[in-house]
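J.: Provide a 3D model corresponding to the input given below.
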Amino acid sequence: MESKDYLRSQTERRWMELIEEVGRHRDLLADTFMQQVEGGRLFYESRVNAQELRATANSAFGLLLKELGGTAITEEDRDFPRRVGVRRARQGVESEKLTAAVHRDFSAIWSSLLSLSRPEDALILAVHAEDVWRVVDTFAGRIHTAYTEEVVAIAQERSMSVQSLVSQLLFDDHPSTTFIARAGQALSIAAGDGIWVAASVVAVDSALRQFTENQRRKGRVAYTHAMGGCTVAIWVAAANESRELLDIVNGWEHGADERELRQVHCGIAPLHRGLAHLHSAAAIACEVSMTMRPDHRGPATMSDVWPLIAGASLNERMPGFQASLLFGLEQCKDAERSTLLETVRVYAANGDVSTSAALLFCHRNTVMKRLRRFRELTGMDMTIPEQAAQAIVALAQKSFE
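T.: Predicted coordinates:
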């Protein structure tokens, strides 16, 4: 098998011919790009004037083709990605959308190469495809670096600087290390700080907002920001919490703010460290908040809502799953069904007959009798973990009222 370097050397001349040919059709590249971004409506959401966008695309393809063709790059060329990144940041283009739009340069160049090549050029294109992607990806990286630096600069200039930074961290699931470091400095959050993230549906977010304000009054670092239909609260944990409660699902129950949090109807994520995972923590808190029952008291965690989420998913993918499991309970009288469900839920929460009997103020034999009756009606034995899990999921979604 011929080595890749040998193939590259043997195909270099024809490759350069193709690049030159593409360069002679540079206007068509810009046209293709504008079609792909729908004149700026896609990715840029019309924040960038179409005429400016096309001129920028034309210049971008000129630079990319220079690099592909090995042509000398001027200082103005080297500065071009920075200028683009700065301008797009000022125009309010979203980070991920900007990167996605720039990567469309690859498909425009590749489409042109395919249309201009001959059947015998297939090997040449295969050998040099990574050259095109490397040049475009490097170009996109330079733009993104300039963009993130400008976002920080803008945030520092504006009165809403904190909100700008928090927004970028919440909505960017892969922020650069440079941005994280600078944002952390501006927000007074160190890389090793533990961070709590909670969320409340906007309609009932007053308690969470008040809690966050109280944290600030105590001198704690705390912020709120809108995310989807939720208000997200972020605050820095005490030093001992960062060490002892990291990644514990119900860690808030053992934290310094436990008493105050019990008055807040919200979803809360496990304690995490630093700003790198703020997006995922906020997504968890919002999902929990939107799933938790309206009558839940205090914060809810992933442990509290997993049966609801699992049940919703199962019912969507397997209609009738829940009804088939609980059909027997539908035949019971209301009083018996209520007693059985209360017993099953109490037992599911602790897994011990004696403890359940004490909580239900009845004899342990009564608990066992009720569990047997539940098994007769549904076929689910609460003493078998797999069947107990099915019951928990099915009952989480079902209301008999």
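J.: going forward, measure contacts and count neighbours with C-alpha atoms only.
T.: Will do.
J.: now for the helix or strand containing S354, which elements pack on it?
T.: Element membership of S354, judged by DSSP states H and E, is helix 353-360. Here helix 353-360 touches helix 334-350, helix 364-378, going by 3 or more CA pairs under 8 Å, 6 or more residues apart in numbering; DSSP states H and E.
J.: next, the angle from that helix to helix 334-350.
T.: 130 degrees (axes from the mean of the first three to the mean of the last three CA atoms, to 10 degrees).
J.: quick one, helix 353-360 and helix 364-378 angle?
T.: 100 degrees.
J.: which residues touch helix 353-360?
T.: Contact partners of helix 353-360, identified using CA atoms under 8 Å, 6 or more residues apart in numbering, comprise 343, 346-347, 350, 363-364, 366-368.
J.: one more pass at 10 Å, please.
T.: 339, 342-350, 361-368, 371, 383 (CA atoms under 10 Å, 6 or more residues apart in numbering).
J.: one more, please, to line up against the first structure:
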Amino acid sequence: MTEDERWRGLIAAVGTQLPELVEKFLTRILPDPAYADSGLTLEDLRRSSFRSFAAMLAALGGKASEIDALADIASELGARRARQGVPLDSLVRAIRLDFSVLWDALAAPALGADPALLVEKAEVVWATVDRFAASVQERYLRELQEIEGADADLQQQYLTQLLAPAEPSPTDLSRIAGALRISPHAVFLVAAIDRNDGLLVRRRIRARPPRDVPVLTYDQGHHTLVIRPRTASSDEKLSFQEAALFDGVAVAVAPHADGIAGVRTAVSAAREIMKDLPMGSRGVFTLRDRWLSITAHRLSQVGCNPESLILSALGRCSEAERERLLEAARTFLELGSLVATADRLACHRNTVVNRLAAFEGYTGLDLQKPRDSALALLAIGG
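T.: Coordinates of the predicted model:
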């Protein structure tokens, strides 16, 4: 008997054990959470494993037509697992388990295979499994790209409707939420980032676990919007998962949006905060951080700059006195304490009291009154 005949005989013998090969494979793969929690049925796993082992054994037999069939099965498996949301690394790891299962069967003492033959054919077995894995991976990635492209197009279409100048009706909002697969009554994180950081954040979004909360992105001018339903906290503090998306970039976080209808207002707030950030900013910024700068800037845009009220009033005193009064006022507005202000300025508490009294005499603003201190903050506290 020639070597090829002995090899084909060994392949045929293992082919009679296909059900046992499948069960051994399932026993090894099911502990992987990506499969145990994937929602895939045992029937699906069993059927695809049976077809894969059968095709690999046929290809190992050396027929060109069977090698083509193996490529077809790999393509089908890759596309199906991409649609089912199985992580690629888990999928490839599972396929590479096929080698150990096949090899254990080929080397089983009961078959009495010639050790020299097994050594010679080990590379062939591994190359077949590796070629199958590469074909599955290639088709998986192509399918994933198509899915993401279609989802992105649909997402952009409905987000455009949500953020259109004309406010959507309640019926439209319900339809948009359904199309985006989000609850219309959820609390939403709405954030804005620089459009140049959009690619990085989208990559991080794609790398999330398949069953994670959906994250929507939308390019709007110089900014990319990020919209995510929130499962717990409804304040501006980011969860660990949310913060990981924005690590190393500047992100403007709006006050949370109650329901999908509130997303429109939150988008405006996030963009306003983002536009207010200095160049080169990094980190998380909220309305709490930027309200003073935004308000002062907006007032100055319409000719109501509070700074002019104070500076014109202080124009009646000398330059040195004006600087002392402004220093005392700014420090007190920051610290809110006469004692702390005196410590910061290295002077007596009565000196601070006298300077604040002089400030009030010139401007009419008593910084220990909330309304007056708010105006002073807008004017000189930024």
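J.: just give the TM-score of the two.
T.: Comparison of the two superposed chains (TM-score structural alignment, normalised by the length of structure 2) gives a TM-score of 0.48, and 229 aligned residues with a CA RMSD of 3.9 Å.
J.: still on that earlier bit, out of the contacts of helix 353-360 of structure 1, which end up buried?
T.: Among the contacts of helix 353-360 of structure 1, those classed as buried by 16 or more other CA atoms under 10 Å are 343-348, 364, 367-368, 371, 383.
J.: just to revisit the earlier point, give the buried residues for the helix holding S354 of structure 1.
T.: 353-354, 356-357, 360.
J.: can I get the buried ones among the contacts of helix 353-360 of structure 1 in JSON lines including distance to I309 of structure 1?
T.: Converted to JSON lines, these look like this (distance: CA to CA, whole Å):
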{"residue": "T343", "distance to I309 of structure 1": "23"}
{"residue": "V344", "distance to I309 of structure 1": "20"}
{"residue": "R345", "distance to I309 of structure 1": "17"}
{"residue": "V346", "distance to I309 of structure 1": "20"}
{"residue": "Y347", "distance to I309 of structure 1": "21"}
{"residue": "A348", "distance to I309 of structure 1": "18"}
{"residue": "R364", "distance to I309 of structure 1": "32"}
{"residue": "V367", "distance to I309 of structure 1": "28"}
{"residue": "M368", "distance to I309 of structure 1": "29"}
{"residue": "L371", "distance to I309 of structure 1": "25"}
{"residue": "T383", "distance to I309 of structure 1": "23"}
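J.: from those, which is closest to D334 of structure 1?
T.: T343 (14.3 Å; CA to CA).
J.: identify the residues contacting that closest one.
T.: 337, 353, 356-357, 359-360, 366-368, 370-371, 374.
J.: one more time with 7 Å, if that's ok
T.: Contacts for T343 of structure 1 were tallied using CA atoms under 7 Å, 6 or more residues apart in numbering; they are V367.
J.: would you confirm that V84 of structure 1 contacts I143?
T.: Yes. With contacts counted by CA atoms under 7 Å, V84 of structure 1 reaches I143, the gap being 6.3 Å.
J.: helix or strand for T171 of structure 2, which one?
T.: Here T171 of structure 2 is assigned to helix 170-180, by DSSP H and E.
J.: now H272 of structure 1
T.: strand 272-273.
J.: same check on Y223 of structure 1?
T.: strand 222-227.
J.: now the very next helix or strand once past that strand, how far from the centre of its chain.
T.: Beyond strand 222-227 of structure 1 in the direction of the C-terminus, DSSP H and E gives the next helix or strand as strand 230-236. Strand 230-236 of structure 1 has its C-alpha centroid displaced from the chain centroid by 15 Å (CA atoms, centre = their mean, to the nearest Å).
J.: now strand 230-236 of structure 1 against strand 222-227, angle please.
T.: 150 degrees.
J.: A199 of structure 1 should be in a strand, yeah?
T.: Yes. Counting by DSSP: H, G, I helix; E, B strand; the rest coil, A199 of structure 1 is part of a strand.
J.: that one touches S289, doesn't it?
T.: Yes. If you go by CA under 7 Å, A199 of structure 1 and S289 touch, sitting 6.0 Å apart.
J.: need the residues touching each of the two.
T.: Common neighbours of A199 of structure 1 and S289 (CA under 7 Å, 6+ apart) are 266-267.
J.: quick one on the thing from earlier: can I get the buried residues of helix 353-360 of structure 1 in CSV with distance to S115 of structure 1?
T.: As requested, the buried residues of helix 353-360 of structure 1 are exported to CSV (distance: CA to CA, whole Å):
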residue, distance to S115 of structure 1
V353, 74
S354, 77
S356, 74
A357, 77
L360, 76
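J.: which member of those is positioned nearest E330 of structure 1?
T.: So of the buried residues of helix 353-360 of structure 1, ranked by how close each gets to E330 of structure 1 (CA to CA), first place is L360, at 22.9 Å.
J.: can you tell me, leaving aside adjacent residues, what's nearest to H144 of structure 1?
T.: G85 (6.1 Å; CA to CA, 6 or more residues apart in numbering).
J.: quick check, that neighbour in a helix?
T.: Yes. Checked against three-state DSSP, G85 of structure 1 lies within a helix.
J.: so what's the gap between the strand holding H272 of structure 1 and the chain middle?
T.: Distance of strand 272-273 of structure 1 from the chain centroid (CA atoms, centre = their mean) equals 16 Å.
J.: I'd like the next helix or strand past that strand.
T.: Next element after strand 272-273 of structure 1 (DSSP H and E): helix 278-291.
J.: show me what the helix holding T171 of structure 2 is packed up against.
T.: The criterion is 3 or more CA pairs under 7 Å, 6 or more residues apart in numbering; DSSP states H and E, and there are no helices or strands that helix 170-180 of structure 2 contacts.
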